[in-house]
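Chemist: sequence unknown, structure follows:
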């Protein structure tokens, strides 16, 4: 895993031309890394396998609001001129569907076939600070508890991370409120800030020895003082342009003492329990296990797949559902995300990426719900 730098100021930052950036991607491929990064597909900027810089969303941005996402052309040729898309990197580490076991019938029973041990070596291109924080949150779930998830651990170890400091905030972003961005401060091998004025180039910061070695190989040179200031200005401008804010003061106790607040009834009337928010969320980790067999009974398989606390069966225990109402399921999700997650993992489960707001089909806004409860703290349903 990439080492964690103590601070951005303690790492030398270098100038990387557009041609050197393209060479960097080519060097990663030649070293055996599979490039995975943003590209325009079917009206969205999604993560996909890349062959090189020519597939990046040059000149594209995304306009996001509650329940709304559209692509728009920029007035420049920025490669990373957008905030975040519908997908996080969760799908590559905690994969949506994973076969846990396959058993083949033999004469005297079943033979369990081992699963492939080594996932591909992935180079994540364009990872944002909020998503790096989300990976760290999932690390606590899958790596730092009493039991380590072997598949997650194997995938996590085989990453090279090229982060990008955000040059544009999205309409639903609130990473500043959560202390998770827009500057990447840890979890990367290389972090880039895209500069457009005075020539298209990047300011590059190494976060690991292999990142520093790669920058040296492609000939990254020293940055000027003007370029250092310009890169800092990009991040500062993005921080001032957040589309949303969330007041996190005493948020855990705020939600704990408002479990019967009438706002839960209000949001339940709008929520479709469609699970979009949990699937788009970069930290949600609910899953279920399914056993299947073929019609002849020759092969049996066990699969893990993503699930959601919004599905009715997810809370099914001993013949009944613990949370049988949408009100109860939304309350569970929100209070877990920003309150009880602190009790479990010592951190918030929300990184302020805004995906749950953008991809909610009815435009439910987590920042608006928290603000509404705070505004009428102590109210009770039916009062």
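Modeler: That came through, no problem. These numbers come from a predicted model, not from an experiment.
Chemist: alpha carbons only for contacts and neighbour counts from here, please
Modeler: Will do.
Chemist: just the helices in the stretch 251-383 of the chain please.
Modeler: 251-256, 263-270, 276-280, 326-335, 341-345, 355-358, 366-375 (DSSP state H, counting those that start in this stretch).
Chemist: Using JSON lines, please lay out these together with mean neighbour count.
Modeler: Formatted as JSON lines, those follow (neighbours: other CA atoms under 10 Å):
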{"stretch": "helix 251-256", "mean neighbour count": "16"}
{"stretch": "helix 263-270", "mean neighbour count": "16"}
{"stretch": "helix 276-280", "mean neighbour count": "22"}
{"stretch": "helix 326-335", "mean neighbour count": "20"}
{"stretch": "helix 341-345", "mean neighbour count": "14"}
{"stretch": "helix 355-358", "mean neighbour count": "27"}
{"stretch": "helix 366-375", "mean neighbour count": "16"}
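Chemist: got TSV for those helices, with distance to residue 216 too?
Modeler: Converted to TSV, the helices of the stretch 251-383 of the chain look like this (distance: least, CA to CA, whole Å):
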stretch	distance to residue 216
helix 251-256	45
helix 263-270	53
helix 276-280	36
helix 326-335	45
helix 341-345	38
helix 355-358	36
helix 366-375	43
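Chemist: this is the other structure I want to compare:
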């Protein structure tokens, strides 16, 4: 037995130790945690603001160089004044871009101003070359920040104007044809390059977005991708007083597949199950992979009896599929299925019902179907 004094000191030390770690504990609220969306490369308002913060000052610097060049060459005060106005506009837009002002509106102001400067420049002999150069930047600017269709229309209309203005002052017919061909070729190359770059970016955005709504392994929807469809279908069926059902499918003894054949075989098994489900389900039925070996199916316009019949079809079909590994081993799987009628417009509650039915099916053994009652 410890002396009472030593016991009290030991007890005090333990209390201080626990109190210290209690103070040092970090509390994280669920509202602070958000899933990462890697579709950040989409040209959103925030991204556009960041890119315009580089474009506007750079364009202002170019205007300053042009202004200085015309000033020292003494070609006319209107060129110098135009350069000063362009520089002022660019730096004004750069300042506004640091505020809450819409980046899209600022870009349209810049694009229209650039178009007007380019168009009016053709009426001055000393500015024709720089107008030709500015004109070739219009497609790049358009596809840089506008939607592909809008950028294509704007660039195409300006392209016609650009070619007409660039040859209108040439009196020699032979020179007009030569100049027109040169401008058409140059503008077409820039237009196609800008379009292809924009299309490449758009396709990359779609691929990144797809990873946020689709399962990377099976290609099926994930929970984030299923939720909007669940909301739409449940609302529609409720509005038109139609039944809608949910199936929760779990692969039986899936851990044994991983333990015996390895994780790669487990992945292939999931892919096989997903392929089987896709072949059974038509385009009106929504399939998702929610977790490791759990799949969810939403069947619109189907009551419990129709859902049970469909679940029986799934169970029988999957049991007939065989996965053959490169090692020669064969894997057969069975599934347990929980069925419920969707009555809430909150996925969490309907999922709990389906999971309850699934747990009852699992408790009966493998390859079973249960309905929530």
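Modeler: Done, it's in. Just so it is clear, the model here is predicted, and its values are computed rather than measured.
Chemist: Could you get me the TM-score between them?
Modeler: Once superposed, chain against chain, the TM-score is 0.21 (TM-score structural alignment, normalised by the length of structure 2); 132 aligned residues with a CA RMSD of 7.0 Å.
Chemist: circling back: between the helices of the stretch 251-383 of structure 1, which gets nearest to residue 34 of structure 1?
Modeler: helix 276-280 (23.2 Å; CA to CA).
Chemist: list the helices and strands the closest one packs on?
Modeler: In this structure, helix 276-280 of structure 1 packs against helix 355-358, with contacts taken as 3 or more CA pairs under 8 Å, 6 or more residues apart in numbering; DSSP states H and E.
Chemist: How far off centre is stretch 86-104 of structure 2?
Modeler: Distance of stretch 86-104 of structure 2 from its chain centroid, counting by CA atoms, centre = their mean, to the nearest Å, is 28 Å.
Chemist: before we move on, the earlier item: figure out which of the helices of the stretch 251-383 of structure 1 is closest to residue 36 of structure 1.
Modeler: Here helix 276-280 is closest among these (CA to CA), at 17.9 Å.
Chemist: so residue 105 of structure 1 touches residue 301, yeah?
Modeler: No. Taking contacts as CA atoms under 8 Å, residue 105 of structure 1 lies outside contact range of residue 301: 11.5 Å.
Chemist: more neighbours, these two?
Modeler: Ranked by neighbour count (other CA atoms under 10 Å), residue 105 of structure 1 and residue 301 place residue 301 first, with 17 against 13.
Chemist: so what's residue 372 of structure 1 up against?
Modeler: Going by CA atoms under 8 Å, 6 or more residues apart in numbering, residue 372 of structure 1 touches residue 263.
Chemist: Can you show me the strands along the stretch 51-200 of structure 1?
Modeler: 60-65, 68-73, 97-106, 109-113, 122-127, 159-164, 190-195 (DSSP state E, counting those that start in this stretch).
Chemist: nearest to residue 35 of structure 1, of the ones you listed?
Modeler: With CA to CA as the measure, strand 122-127 is the member of the strands of the stretch 51-200 of structure 1 nearest residue 35 of structure 1 (4.9 Å).
Chemist: what residues does the closest one touch?
Modeler: By CA under 8 Å, 6+ apart, strand 122-127 of structure 1 touches 28, 33-38, 80, 158-164.
Chemist: Swap in 6 Å and give it another go.
Modeler: 33-37, 159-164 (CA atoms under 6 Å, 6 or more residues apart in numbering).
Chemist: picking up where we left off before, of the helices of the stretch 251-383 of structure 1, give the one that comes closest to residue 13 of structure 1.
Modeler: With CA to CA as the yardstick, what comes closest out of the helices of the stretch 251-383 of structure 1 is helix 355-358 (30.7 Å).
Chemist: For the closest one, name the packing helices and strands.
Modeler: Packing contacts for helix 355-358 of structure 1, counted by 3 or more CA pairs under 6 Å, 6 or more residues apart in numbering; DSSP states H and E, involve no helix or strand.
Chemist: Lovely, talk soon.
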